[in-house]
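Peer 1: Quick one: sequence plus predicted model below, questions after.
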Amino acid sequence: MLKQLLADRECVPPLGTIDQRLRQCNISRRSFLVFCTSLMVAAPYGLALTDKTRPEDVAAVLGKVIRPPVIWLHFQDCTGCTESLLQTSHPGFADLILNVISLEYHETLMAGSGAQARQALDEAMQRYAGKYILVVEGSIPMGAQGIYMKSGGRTAMEVLTDVGGKAAAIIAIGSCASWGGIPSADPDPTGAVGVADLLPDHSIINIPGCPPNPYTMLGVVLQYAADGTLPETDEQRRPKFAFDRDIHEHCPRRAHFDAGNFVKVYGDAGHREGWCLYEMGCKGPDTHAGCSTRHFNEIPDVWPIGIGAPCIGCTEKAVAFKVPMFEVVQLHTIAAPPTSYASITTTRGTISPLATGLVGLGVGVLATGGYVASRKFSRKQDDDDAPGEDPGSHERPQP
């Protein structure tokens, strides 16, 4: 189990500061500075990177943070959110769970199972009661008194109520934990709901996505560990620092939307040229998330639109798994593209004789006028400067 792995490494106790942990475990300072440059982590601290922000400034804040104990529960899910977490590279996953946070319980990653896993959960809850952060992945089945999912003889509702009741804060990671996700799609046989539906009065942060960016979760955890506060949220309990824009605002295909260039069929010429996917059912104009600027796994273009697929609106409760994939969404915050455009080319025609005559007449008048004026000017100069007379000898008339 993770607890045994921690004990094997001769490091400071789990709740030491991040700086202490890094020094004792011989973790590279450079590696930590790379981690600190991530905007997704810096933003919750009000340290959004600018030209003047140094990684050392961010590290000075995060280094003093007491490593937060984290308990991670799984319910109705595909484990995709955990898989996303496994792919982090700044820090690497091992550094993340062993040095940045203290992951006390995670059913997918721990070696123990059955009674041994239940014991580890009970011990972590008792040791860090009122201090641990609970991360929930997956929806909770409420139908038929919760019989659709049980763990150790307890329903998912009972487990969440027990563990969540002793948590300092709760993070619902993924669309399933946020509001039901795929299991809640029609006809929703299990009565799947999100964490906030079951524990409405708790301090809960929703981080929807299928999957969400793991750095968003990490940023929320570190902010709470640093000063006991949670980031500012919108009306759906999503942290604004990560869900403050819609996909469409910074989509690399936005220029094609404005120009009316739309993909009609997958694989057509427009699709190959990177045209807009709106008419293919892209939900980007109605979806708030940072995917277009914060790609997955630190690899450019690793997000749906980046690989040529439309956004499905997985971070929106009213869109994700509710609106059919190829149905076009209504445009609420942006104007629809124009239906026609002025031509940028002109047809070649002939010049009429009348137009030619008028132009010729105009040119002749200008030429004649210029010639007459030049002759008058020349004659005046000849009169003023008679031969044998110094041009500067004329006396100025007396007033």
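Peer 2: Good, I have the coordinates.
Peer 1: C-alpha only now, for contacts and for neighbours.
Peer 2: OK.
Peer 1: Which strands and helices lie in contact with the strand or helix carrying Cys176?
Peer 2: For Cys176, the enclosing helix or strand under DSSP states H and E is helix 175-179. In this structure, helix 175-179 packs against strand 133-137, strand 192-193, helix 195-198, strand 204-207, with contacts taken as 3 or more CA pairs under 8 Å, 6 or more residues apart in numbering; DSSP states H and E.
Peer 1: Pull the residues that contact the longest one.
Peer 2: Think strand 133-137. Outside strand 133-137, the residues that touch it by CA atoms under 8 Å, 6 or more residues apart in numbering are 68-77, 79, 81, 163-164, 167-174, 176-177, 195, 221.
Peer 1: One more to weigh against that first structure:
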Amino acid sequence: MSDGRTLGQLLAQRGVSRRAFLKYSSYLASLMALPPAASRAMAEGLAKAPRQSVIWLSFQECTGCTESITRAHSPTLEDLIFDFISLDYHHTLQAASGEAAEAARHEAMAANKGKYIVVVDGSVPVGAGAIYSTIAGITNQQMLEETVKDAFAVVAVGTCAAFGGIPHARPNPTNAMPIRRLVKDKPVINISGCPPIPEAMAGTLAHVLAFGNVPELDSHGRPLAFFGDSIHDRCYRRPFYDKGQFAESFDDDGARKGWCLYKLGCKGPVTYNACATLKWNGGVSFPIQSGHGCLGCSEPHFWDMGGFYKPVSAPSDEVGPLAAIAVAGGAAAGVAAGLVHRAAKVKAKAAHTTVTVDDLEKTS
């Protein structure tokens, strides 16, 4: 539980200098794509803020999102727990169990009424009276409604919580629902991904703590700082796409030369996430860099999009012709492909900002 001391006091007690704190705040501000001047405001906000009470609920999920955040490196999970937040309830990480665990959740809710953040990992089954998943003798739906009642905001981590994920895939036998469909009276921040990037989770919590508000979100409720660009926009293989150079199989000459994986089913052109820039495991790599196409796991209905190794229809159905043009036209093909891509990018961006989760739910 938070003892009322501010983060500035706690950090000073741990021997963290003002210079180091300002440098760290600058990193967080850049991580959230904030202007340089925001770093000082973030530092002042963090220094004055008490440790944030966080209640983490786990429903229909695989614990992959928790595994992911334990691998955060800036800030680390230890930094989050001991400096930034007071993690008052978490099914996997808490030492307490049974009645003691539930007492901790209720105590945190009462002591931080209107101020605590609820992090939800996993979708909520609402079919057959919501009986498919229960915790402490109540359904997931009941626990969600009870816990978010007096919360400041809700953070849905992972595609299961954000969009329903794998439990929501056809035929969706448990009638799994994303959190945004069930929580209507609180701000809901979606941090999608299967699992989500740990720095996206940690950075979002740091933003809420520093500024006391929700970061700018896209139409799917995701922080624009992490979900504002498609993976295709930032992919190092993008020049090969523009030139019409595509791997035809995972072991052909094009694959060995690092050519674009679009024809092998890469969903990067229609997937919005920061994988290509933040990468994974401390910035070591991401799937495309490792030779495998993007699965589109941060998008709604990614499991039902027609197969991981089937090319999507966007950004252009003209990929095949472009490859032929590249052979015949050389440098001119790059210009032609770029023009097609830019037109398709405008179309994809428009779809990205106008299609909502509710719209997608109507089609499932």
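Peer 2: Received the coordinates, thanks. Quantities reported herein were computed from a predicted structural model and do not represent experimental measurements.
Peer 1: the strands in structure 1, which residues?
Peer 2: Listed in chain order, the strands of structure 1 (DSSP state E) span residues 69-74, 102-106, 133-137, 140-141, 150-151, 154-155, 169-173, 192-193, 204-207.
Peer 1: Quick check: which of these is nearest to Leu354 of structure 1?
Peer 2: The closest of the strands of structure 1 to Leu354 of structure 1 is strand 204-207. By CA to CA, the value is 72.5 Å.
Peer 1: so how far is the closest one from its chain's centroid?
Peer 2: A distance of 16 Å separates the centroid of the chain from that of strand 204-207 of structure 1, by CA atoms, centre = their mean, to the nearest Å.
Peer 1: returning to that earlier point: so where in structure 2 does the helix holding Cys176 of structure 1 end up aligned?
Peer 2: On structure 2, the counterpart of helix 175-179 of structure 1 by TM-score structural alignment is residues 159-163.
Peer 1: Stretch 149-160 of structure 1 now?
Peer 2: Using TM-score structural alignment, stretch 149-160 of structure 1 lines up with residues 133-144 of structure 2.
Peer 1: end to end, how far does that stretch reach?
Peer 2: End-to-end distance for stretch 133-144 of structure 2, by CA to CA, to the nearest Å: 12 Å.
Peer 1: and Thr216 of structure 1, what pairs with it in structure 2?
Peer 2: Thr216 of structure 1 maps onto Ala200 of structure 2 when the alignment is built from TM-score structural alignment.
Peer 1: what's near enough to touch the closest residue to that match other than its chain neighbours?
Peer 2: Leaving out its chain neighbours, the residue that sits closest to Ala200 of structure 2 by CA to CA, 6 or more residues apart in numbering is Phe226, at 6.4 Å. Listed by CA under 8 Å, 6+ apart, the contact set of Phe226 of structure 2 reads Met32, Ala200, Asn273, Ala274.
Peer 1: Next: Ser151 of structure 1.
Peer 2: When contacts are counted by CA under 8 Å, 6+ apart, Ser151 of structure 1 touches Val159.
Peer 1: now it: how far from Lys131 of structure 1?
Peer 2: On the measure of CA to CA, Ser151 of structure 1 and Lys131 of structure 1 end up 24 Å apart.
Peer 1: same check, this time on His288 of structure 1
Peer 2: Here His288 of structure 1 is placed at a distance of 31 Å from Lys131 of structure 1 (CA to CA).
Peer 1: So if I had to pick from those two, which one is more boxed in?
Peer 2: Relative neighbour count places His288 above the other of His288 of structure 1 and Lys131, with 22 against 16, counting by other CA atoms under 10 Å.
Peer 1: What residue in structure 2 is paired with the more buried one?
Peer 2: With TM-score structural alignment as the criterion, His288 of structure 1 pairs with Tyr272.
Peer 1: how close does that match sit to Tyr262 of structure 2?
Peer 2: Tyr272 of structure 2 sits at a distance of 15 Å from Tyr262 of structure 2 (criterion: CA to CA).
Peer 1: Quick check: the gap between Ala225 of structure 1 and Pro68 of structure 1.
Peer 2: Taking CA to CA as the measure, Ala225 of structure 1 falls 6 Å from Pro68 of structure 1.
Peer 1: higher neighbour count, the two?
Peer 2: Comparing Ala225 of structure 1 with Pro68 by neighbour count (other CA under 10 Å), the higher total belongs to Pro68, at 25 against 22.
Peer 1: And the more buried one, what's its match in structure 2?
Peer 2: Taking TM-score structural alignment, the alignment pairs Pro68 of structure 1 with Gln52 from structure 2.
Peer 1: Quick check: chain neighbours aside, which residue is closest to its match?
Peer 2: Spatial nearest neighbour of Gln52 of structure 2, chain neighbours left out: Ile85 (4.4 Å); criterion: CA to CA, 6+ apart.
Peer 1: Count residues in the vicinity of the aligned partner of the one you found in structure 1, would you?
Peer 2: In structure 1, the residue matched to Ile85 of structure 2 (TM-score structural alignment) is Ile101. With neighbours defined by other CA under 10 Å, the count for Ile101 of structure 1 comes to 23.
Peer 1: before we move on, the earlier item: next one: the match of stretch 149-160 of structure 1 to chain centre, how far?
Peer 2: 24 Å.
Peer 1: Over to stretch 111-131 of structure 1?
Peer 2: Centre to centre, stretch against its chain (CA atoms, centre = their mean), the figure for stretch 111-131 of structure 1 is 34 Å.
Peer 1: now do stretch 240-254 of structure 1
Peer 2: The mean C-alpha position of stretch 240-254 of structure 1 is separated from the chain mean by 6 Å, CA atoms, centre = their mean.
Peer 1: Going through the contacts of Phe226 of structure 2, which ones are buried?
Peer 2: For these, burial is judged from neighbour counts taken by 16 or more other CA atoms under 10 Å, and it is met by Met32, Ala200, Asn273, Ala274.
Peer 1: quick revisit: may I see the buried residues of the match of stretch 149-160 of structure 1?
Peer 2: Here stretch 133-144 of structure 2 shows Ser133, Thr139, Asn140, Gln141, Met143, Leu144 as buried, counting by 16+ other CA under 10 Å.
Peer 1: Can I get the residues you listed in JSON lines including distance to Ala95 of structure 2?
Peer 2: Written out in JSON lines, the entries for the buried residues of stretch 133-144 of structure 2 read as follows (distance: CA to CA, whole Å):
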{"residue": "Ser133", "distance to Ala95 of structure 2": "22"}
{"residue": "Thr139", "distance to Ala95 of structure 2": "22"}
{"residue": "Asn140", "distance to Ala95 of structure 2": "21"}
{"residue": "Gln141", "distance to Ala95 of structure 2": "24"}
{"residue": "Met143", "distance to Ala95 of structure 2": "20"}
{"residue": "Leu144", "distance to Ala95 of structure 2": "21"}
